[in-house]
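**Q** whatever this is, show me its structure:
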Amino acid sequence: MSLDIRTVNKGRLAITDVGGTLRTHNVNGAITIKNAKGTTEARTINGPVTINYLRVPPDTSSYYTLNGTLEVTYPDDLSADVQFKSMNGSLFTDYDNTETLPVAVVKNVEKGSSRGTLYRLDIARRVKFGNGGRVLKFETMNGDIYIKKQSQKL
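**A** Now for the predicted structure:
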């Protein structure tokens, strides 16, 4: 089953045991997901996002909160390229097999413009976990990001 759930103002999303794609949007409330298996998009404006995966999402997943903490727990075999942005926060992890990746250069071609080709640096920092691969995007303005290894097999 896949879910697309949205709420506004003082709603709290709590989702458990969904194997399909998850799209969760909340304004002024927390998002908690337990035992996920699928690709995820979790967005809230004011509140924390806490997710526990039974297996690593199969495709690009993204996690966003304007004011709150992002805390995501993956199985210990995580292989992904993590992109993260935080104006007033840091990324923390207990995974050992990580490698900082260089800043990405993005090429934008503006058709019909006399300005030509525009190159810009992507402000997202990137870290490779394990062998890399799927992309996991984390963004918060005011909050820390925690990427945690499961402490035990579920």
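**Q** CA atoms for contacts and neighbours, from now on please.
**A** Fine.
**Q** SS state for Gln83?
**A** strand (DSSP: H, G, I helix; E, B strand; the rest coil).
**Q** my guess is it contacts Arg126. True?
**A** Yes: counting by Cα atoms under 8 Å, Arg126 is a contact partner of Gln83 at 4.5 Å.
**Q** these two - which one has more neighbours?
**A** Arg126 (21 against 18; other Cα atoms under 10 Å).
**Q** thought the more buried one was touching Thr100?
**A** Yes: Arg126 lies in contact with Thr100 (Cα under 8 Å); the separation is 6.2 Å.
**Q** how far away is Thr50 from Ile123?
**A** Going from Thr50 to Ile123 by Cα to Cα, to the nearest Å gives 24 Å.
**Q** pick out whichever of these two has more residues nearby.
**A** Neighbour count, other Cα under 10 Å: between Thr50 and Ile123, Thr50 has more, with 19 against 13.
**Q** for that one, pull up the helix or strand it's in.
**A** Here Thr50 sits within strand 49-53, counting by DSSP states H and E.
**Q** who are the neighbours of that strand, in terms of helices and strands?
**A** The contact analysis (3 or more Cα pairs under 8 Å, 6 or more residues apart in numbering; DSSP states H and E) places strand 49-53 against strand 31-36, strand 61-67, strand 70-74.
**Q** structure for this one too, so we can compare:
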Amino acid sequence: SKDLLALETSPARSSPVETHYELKLPSHVRAVEINSADSAVKLSQMTGAITISVQGSSIELKDISGAVRTKIVKGETKVTLNKSPGEPQELSSISGDIELRLHGDINADISAETIDGEIEADDDLELKVEKRTMGQSATVRVGTGGVALSIKTINGDIRIKK
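**A** Down below sits the predicted model:
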């Protein structure tokens, strides 16, 4: 059987509702899937696979070592890694900035791509930015390389900080 926890808030059309959910899950949960409209999503210290789809708000991830797939239609994504991810991570945005912060000894192969925006990184990362007819792309090996970390946005900037 498939274990599932579903939470839904459906406000009446005439009266908007503000709702906050805070869930504390074991770090080893196998999979988390979140679909949200106009709600900020924050996750930390998870090892399972994570899929997040958000419209019109923000995503903040800290110390996620499992597979990650995020898609945000309009809003900002911030990801902080304190150790190397164990599985590929894919961060994508239609309209919004994406920021990746790397702390400690991280090993990863990072690729970044934006159609209408800029890619920036701290100097010590030696990021190679390639300007194209439309947008920019970049790749960088952090540490000894390893797991793929893909960052893509159509309309937004990408910042990689160490």
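**Q** next, the TM-score between them, please.
**A** After superposition, the two chains reach a TM-score (TM-score structural alignment, normalised by the length of structure 1) of 0.71; 129 aligned residues with a Cα RMSD of 2.4 Å.
**Q** and for Asp81 of structure 1, the neighbour number?
**A** 23.
**Q** residues touching it, list them.
**A** Contact partners of Asp81 of structure 1, counting by Cα atoms under 8 Å, 6 or more residues apart in numbering, are 126-129, 132-136.
**Q** if you set the cut-off to 6 Å instead, what comes out?
**A** 127-128, 132-133, 135 (Cα atoms under 6 Å, 6 or more residues apart in numbering).
**Q** aligned partner of it in structure 2?
**A** Taking TM-score structural alignment for the superposition, Asp81 of structure 1 sits opposite Asp109 in structure 2.
**Q** what about its match, distance to Gly145 of structure 2?
**A** In terms of Cα to Cα, Asp109 of structure 2 sits 5 Å off from Gly145 of structure 2.
**Q** ok, Val32 of structure 2 next?
**A** 26 Å.
**Q** got it, and Asn82 of structure 2?
**A** Taking Cα to Cα, one finds Asn82 of structure 2 at 15 Å from Gly145 of structure 2.
**Q** and the nearest residue to Val29 of structure 2 once chain neighbours are set aside, how many neighbours?
**A** Spatial nearest neighbour of Val29 of structure 2, excluding adjacent residues (Cα to Cα, 6 or more residues apart in numbering): Gly48 at 5.4 Å. Counted by other Cα under 10 Å, the residues lying close to Gly48 of structure 2 total 20.
**Q** what sits against Gly48 of structure 2?
**A** Here Gly48 of structure 2 is in contact with 28-31, 66 (criterion: Cα under 6 Å, 6+ apart).
**Q** related to what we said a few turns ago, tilt between the strand holding Thr50 of structure 1 and strand 31-36?
**A** 0 degrees (axes from the mean of the first three to the mean of the last three Cα atoms, to 10 degrees).
**Q** superpose on structure 2 and give me the mean offset of strand 49-53 of structure 1.
**A** In the superposition against structure 2, strand 49-53 of structure 1 averages 1.4 Å from its aligned positions (mean Cα distance after the TM-score superposition for structure 1).
**Q** using CSV, please lay out the helices and strands packed on strand 49-53 of structure 1 together with mean neighbour count and distance to Asn88 of structure 1.
**A** Converted to CSV, these look like this (neighbours: other Cα atoms under 10 Å; distance: least, Cα to Cα, whole Å):
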stretch, mean neighbour count, distance to Asn88 of structure 1
strand 31-36, 20, 21
strand 61-67, 22, 10
strand 70-74, 22, 13
